[in-house]
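# structure for this input, please:
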Amino acid sequence: MSKASTIQVEKVNEHIVSWLKTYANNAKVNGFVVGISGGVDSAVTSTLCAQTGLQTLCVEMPIHQSQNQVNRGKEHIEQLMKRFPNVSCAEANLTPVYDNFKAEMPVSDSEAKYNLSLANTRARLRMTTLYYFAGIHGLLVAGTGNKVEDFGVGFYTKYGDGGVDLSPIADLMKSDVYALGKFLEIPQSIQSAAPTDGLFGDNRTDEDQLGASYDELEWAMLEDEKGSIVNDFSDRKKEVFEIYKRLNFVNQHKMQPIPVCEIPKSYK
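A predicted model of the protein is given here:
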């Protein structure tokens, strides 16, 4: 079910960098701020931003973070700062903030809902932090979501990592992001690491949470775009397609505009 990327990496790279630079100049801002997680999406996004020549601030925001994730993030930032003089870094240790928040909140009767709410809280604390840095430095918050996450299965937190000013890689499949990451020579430790959102304070991967790999979900997304239905498949393909369709349905509230109750003109 895996699909090798077919993008022209050099042309895609140039296109995104030009798009970023034009958008920032039109918005009359100084550059970009990117949250660095130690994963491929944030590494690629920050490298694209760095290539604009505009100020690029890489922010680490650990919350009881796995040391492996922290180390990968630091390795990437150090490499990027050596390559681009316009790149700077900051660290905001959000662990005490998160712990204080958690201590003030009631515990849910549902452990699953409780843990998910806390995971989303981590993402929202990070969003708030990025916008603080953006505000004091005159920057735009660059999103790090790819196409499968943002428009396929909705694998992000509403008003968390989904709260951004612009999305440079949201039209790229995960395989495309990896291809671009290889072209951009991001650290090998990041290229080979299993994708994880790191929001639960354990070692669970994205695949553990989703029930399918990104290769499988990418396949399912392309099949769905072609108009395929569940009964077109059997065995694992059928299972994956059902996972994709279920996640795509339940997460539409993230992908669609906020519903507005329109008042009839006769009532005004």
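
# contacts and neighbour counts: CA atoms only from here.
Will do.

# how far does the helix or strand in which His15 is found sit from its chain's centre?
Element membership of His15 [criterion: DSSP states H and E] is helix 9-27. Helix 9-27 sits 19 Å away from the centroid of its parent chain (CA atoms, centre = their mean, to the nearest Å).

# contact partners of that helix?
Asn30, Gly31, Leu48, Cys49, Gln51, Thr52, Leu54, Leu140, Pro168, Ala179, Leu180, Phe183 (CA atoms under 8 Å, 6 or more residues apart in numbering).

# alongside the first, I'd like the structure of this one:
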Amino acid sequence: MTQVSTQEGTEVAAPEAVQQRCEWITEQVHRLGRRGAVVQLSGGIDSTVVLHLCARALGTQNVVALYLPDTSTGPDTLAFVEAAASNAGVRLVERSIGASIEAQQPIEQINELIRKYEPGYDPATHAYSVNAANNVAKRLGALVYEVAIGPRHGSPEKTLRMSVEDLRALIAYQNRKQRTRMLFAYAEAEALGYAVVGASNGDELDTGFVVKYGDDAADICAIGDLTKPAVYAFARELGVPQQIIERTPTTDTYALAQSQEDYYYALPADVLRQLVGDGESVPSDEAVQAALEHAPGWKAAALRQAATGLAASLRYQRNRSLRP
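A predicted model of the protein is given here:
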């Protein structure tokens, strides 16, 4: 599939590349026997680009933008969502998933877990996030995570040193959100006879920045081969609203300010992709040395160890119901 070119340091998507991708989306949706698309819309660049591609490929009347807020959703997210849906010319459907997540596991259990480390934690005024611990990762040669807390919808102010067991419990709780979103997306799509078109990009899918059976689960991954810069190139060619192009990418997972780099990328995405390769083989000495040039503070042994751990994680995430 046609990609993008680079002009003066900026990725540029040719009109033919957009048209070719739209034709592919149309072909795949119809091959599945579906007549339209449901796109989960977060107000971010990835889902907005996918929504515009689907609207152009299938017709605006055959595309639904699905907005799935919960109790942690940022106060400004809806404005971005509405701008994206309006610009694409598609119908916007909102379904709150907060009650569904609460029914699966009460948030008070998570609040109590955090209070083990910060007794004064009050969810009415405080929030938490799980972030990549970059300095620890460099030292240990592993993609390590830590929990930060701060004012609700504000910036992190303190890092908690949690046990591995409690950190896993917290991450497992948060992963419910992505899986619940997909549950709602498929319910909406099946009622309409539509396909679920996912918004995970190539950087995310190739480096494991997804939740298994969550945001990696879709009938079609419309931008699943594109790097993040290429997604922005498509956004500019598609006429995506400028305020969305300029918005800082976020996971929209926690009620605490957090960028995607805070959450996952202890190393640049292109470096991670280079190191992990197909996820099946050990990175070569040449790949490690090349990555070192773009990984300040890392040592070769630590990079190799991190790549081995990431490859194991990718194998788990990509596995689907093994058969004998």
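
# please state their TM-score.
Overlay of the two chains. TM-score (TM-score structural alignment, normalised by the length of the first structure): 0.83; 251 aligned residues with a CA RMSD of 2.8 Å.

# ignoring the adjacent residues along the chain, who's closest to Arg126 of the first structure?
Met61 (6.5 Å; CA to CA, 6 or more residues apart in numbering).

# and for the one you found, the neighbour number?
24 (other CA atoms under 10 Å).

# ok, now the one 5 residues further on?
By other CA under 10 Å, 13 other residues sit near Ser66 of the first structure.

# residue contacts, it?
Per CA under 8 Å, 6+ apart, neighbours of Ser66 of the first structure: Gly198, Gly201, Asp202, Asn203.

# tell me what the longest helix along the second structure is packed against?
The helix that spans the most residues within the second structure, counting by DSSP state H, is helix 164-192. Packed against helix 164-192 of the second structure, as judged by 3 or more CA pairs under 8 Å, 6 or more residues apart in numbering; DSSP states H and E, are the following elements: strand 37-40, helix 98-104, helix 107-115, strand 195-198.

# quick one: the second one aligns where in the first structure?
Residues 95-101 of the first structure are where helix 98-104 of the second structure aligns, with TM-score structural alignment as the criterion.

# what about that stretch, distance to the chain center?
Taking mean C-alpha positions (CA atoms, centre = their mean), stretch 95-101 of the first structure and its chain are 22 Å apart.

# repeat that for stretch 49-69 of the second structure.
For stretch 49-69 of the second structure, the distance to the chain centre is 18 Å (CA atoms, centre = their mean).

# turn the helices and strands packed on helix 164-192 of the second structure into JSON lines, columns for distance to Ala127 of the second structure.
As requested, those are exported to JSON lines (distance: least, CA to CA, whole Å):
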{"stretch": "strand 37-40", "distance to Ala127 of the second structure": "24"}
{"stretch": "helix 98-104", "distance to Ala127 of the second structure": "16"}
{"stretch": "helix 107-115", "distance to Ala127 of the second structure": "10"}
{"stretch": "strand 195-198", "distance to Ala127 of the second structure": "28"}
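
# now do the same for Ala287 of the second structure: its match in the first structure.
Under the alignment (TM-score structural alignment), Ala287 of the second structure maps onto Ile229.

# correction: the previous question concerned Ile149 of the second structure.
Under the alignment (TM-score structural alignment), Ile149 of the second structure pairs with nothing in the first structure.

# quick check: closest non-adjacent residue to Ile149 of the second structure.
Tyr128 is the one closest to Ile149 of the second structure (CA to CA, 6+ apart), at 4.3 Å.

# I'd guess that neighbour is in a helix, am I close?
No - if the criterion is DSSP: H, G, I helix; E, B strand; the rest coil, then Tyr128 of the second structure is strand and not within a helix.

# contact partners for it?
Shown in contact with Tyr128 of the second structure (CA under 8 Å, 6+ apart): Val147, Ala148, Ile149, Gly150, Pro156, Tyr254, Ala255, Leu256.
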